[in-house]
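Novice: Below is the sequence, then the predicted model.
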Amino acid sequence: MQSLLRSLIRGFVRLLFRLALKLEIEGLEHAPPGGPLIVIGNHFSIFEAPLLMLHLPYGDRVTWLAATELQDSRILKALIGLFNIIPIWRGQPDRAALHRASEWLAGGGVIGIMPEGGVDETLRHLTTAGVQTGLHGGPNSRLDAQLITPRPGAAYLAVRSGAPLLPAAFLGTENVMANVRRLRRTPVRMIIGPVFGPLTIDPALPKTERRARLDEMGHEMMRHMAALLPLENRGPYREQGGRGAGEQGSFH
């Protein structure tokens, strides 16, 4: 029954996206047939995660790490339970959530995570200070469409699980909400890159060096995503090789 309900909801959301988006997808051939696999993507809006869940070929085998405050909405809380989405606190390390994610991967599943840690940059000073913030109601789009530096959770999960990573990049998602209000469709491009990893850290290294390696692996993830984006969208990863400035796929 739950599987049927998930299929019906996916079909309804697909219809909504067809009405709201002019979606182009490239690179699906890079997606491996199954897990364990960690999917990483940029987070310019609230739409990247559902687009990946709908269009990657994993069905019920894919779930996501999502901000725990989404459970404040009864509807979203029900959807989180139905789709086995894993709520996670943005702030102090949420070991319970990361343990659940590791178990999902160990069972051959696929986990999606946004290394940047959220759309709303105004929360960054709180999470950096270690605050378990449940704030919500902020921006649902990062209108400058620039990559930002990652939080450590994605790299920690990758090292702990030993799962390979599939990078994805999105262009145009930051414009969706504004265009919906104007009853306009939004051009959106979803780009899937080649699998990389797994990422490993020698457990014999001193703690400070292990943390430095973890931070570098977070930047490595971001560089793989940056390589899929035009130069003008890469933020601090502008020097990463890949698509040139103004290359097709830029909607600014």
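Specialist: That came through fine. Residues are numbered from 1 along each chain as shown.
Novice: CA atoms for contacts and neighbours, from now on please.
Specialist: OK.
Novice: which of the residues in stretch 106-119 are buried?
Specialist: Residues 106, 109-119 are the ones in stretch 106-119 that count as buried (16 or more other Cα atoms under 10 Å).
Novice: Spell out the residue ranges of the helices in this structure.
Specialist: Secondary structure of the chain by DSSP state H: the helices cover 2-20, 48-55, 74-82, 95-106, 124-128, 153-161, 176-181, 207-226.
Novice: relative orientation of the third one and helix 2-20 in degrees?
Specialist: This means helix 74-82. 130 degrees (axes from the mean of the first three to the mean of the last three Cα atoms, to 10 degrees).
Novice: Got another one to weigh against that:
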Amino acid sequence: MFIIRWFVFLVVKIGLSLLCRIDARELRRVPARGPMIAISNHTGQLEVPILFAWLAPRPISGWAKSETWDKPFFKWLFNLWGAIPVHRGEADMNALRAALEKLDAGYIFGVAPEGTRNKTGRLLRARPGAVTLAVRSGAPILPIAHWGGENFTSNLKRLRRSDFHLRVGRPFIVHNGGGRIGREERQQIADEMMYQIAALLPEEYRGEYSDMSKATTEYLNFDVPEIGQLKVAPTFAKPTSIG
């Protein structure tokens, strides 16, 4: 399985490098080991294989909609990548527990706070699912923004290469003082996380988060080790009550 996994990563990396001009230099700032939640926008088919292939051999996992496993090829591919099926529109505790186990094993766990693919490239309003994982795990969160992938399909039809850009932001930890988190607080935390992604994007891609004057950091703690120094897994926080 290890050899097959490496071969798939190699094929993906070579193939996408031929089809796209990929600017992924900032991924070098991702720490070499230790648990981390990577939050990013979700625009199309490119960002997932690029993150998996360009961060290899760094162990990485993430949620994917459960319907993906209905298709034999994608079931095989996503199982090979170690992705976790999640049932959207409900509180999927099995998916949450599986994600916590991945983080406990030192993985990067990828989450798209928007909760669905954004075909226009402009940010949608965040859903609060990523907040639950962040609070339960206590793991550092790394914002990653990308753009250009929304043009991939149309460019491919015209036999054009796509320009794909990745930017990495400052890591932070979600803190709430250990109290109960209600619906409004969850949404505020989700919005604060999304503004960290928006700050990395060109203005035309910020969508629902275009007005950066509304960005707050009330629940974000940036007092974490610098990127590249996060070598030891943090002690995970005790479960916090989430309403």
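Specialist: Yep, that arrived. Being a predicted model, the structure only gives us computed values, none of them experimental.
Novice: Same list, the buried residues of stretch 106-119 of structure 1, but as JSON lines with distance to I191 of structure 1 please.
Specialist: Shown next, in JSON lines, are the buried residues of stretch 106-119 of structure 1 (distance: Cα to Cα, whole Å):
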{"residue": "A106", "distance to I191 of structure 1": "27"}
{"residue": "G109", "distance to I191 of structure 1": "21"}
{"residue": "V110", "distance to I191 of structure 1": "18"}
{"residue": "I111", "distance to I191 of structure 1": "18"}
{"residue": "G112", "distance to I191 of structure 1": "15"}
{"residue": "I113", "distance to I191 of structure 1": "16"}
{"residue": "M114", "distance to I191 of structure 1": "15"}
{"residue": "P115", "distance to I191 of structure 1": "17"}
{"residue": "E116", "distance to I191 of structure 1": "17"}
{"residue": "G117", "distance to I191 of structure 1": "20"}
{"residue": "G118", "distance to I191 of structure 1": "20"}
{"residue": "V119", "distance to I191 of structure 1": "19"}
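Novice: returning to what we had before: Throw the helices of structure 1 into TSV and include distance to T63 of structure 1, thanks.
Specialist: Output for these, formatted as TSV (distance: least, Cα to Cα, whole Å):
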stretch	distance to T63 of structure 1
helix 2-20	12
helix 48-55	8
helix 74-82	9
helix 95-106	9
helix 124-128	23
helix 153-161	14
helix 176-181	23
helix 207-226	19
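Novice: winner for burial among the ones you listed?
Specialist: helix 153-161 (a mean of 21; mean count of other Cα atoms under 10 Å).
Novice: Where does that one end up in structure 2?
Specialist: Using TM-score structural alignment, helix 153-161 of structure 1 lines up with residues 129-137 of structure 2.
Novice: mean per-residue distance, the matching stretch to structure 1?
Specialist: Stretch 129-137 of structure 2 differs from its equivalent in structure 1 by a mean of 0.8 Å after superposition (mean Cα distance after the TM-score superposition for structure 1).
Novice: chain center to that stretch: distance?
Specialist: When distances are taken as Cα atoms, centre = their mean, to the nearest Å, stretch 129-137 of structure 2 is centred 13 Å away from the chain's centroid.
Novice: so how far is D70 of structure 2 from Y107 of structure 2?
Specialist: Distance of Y107 of structure 2 to D70 of structure 2, computed by Cα to Cα, to the nearest Å: 26 Å.
Novice: Kindly report the same for G89 of structure 2.
Specialist: Distance from G89 of structure 2 to D70 of structure 2, by Cα to Cα: 18 Å.
Novice: now swap in D104 of structure 2 and tell me
Specialist: Here D104 of structure 2 is placed at a distance of 28 Å from D70 of structure 2 (Cα to Cα).
Novice: who's in contact with the residue most central in space within structure 1?
Specialist: The residue lying closest to the centre of structure 1 (Cα atoms, centre = their mean) is M114, at 2.9 Å. Neighbouring residues of M114 of structure 1 by Cα atoms under 8 Å, 6 or more residues apart in numbering: 40-43, 154.
Novice: Out of those residues, which two are the most distant from each other?
Specialist: With Cα to Cα as the measure, no two of the contacts of M114 of structure 1 lie farther apart than H43 and A154, at 13.3 Å.
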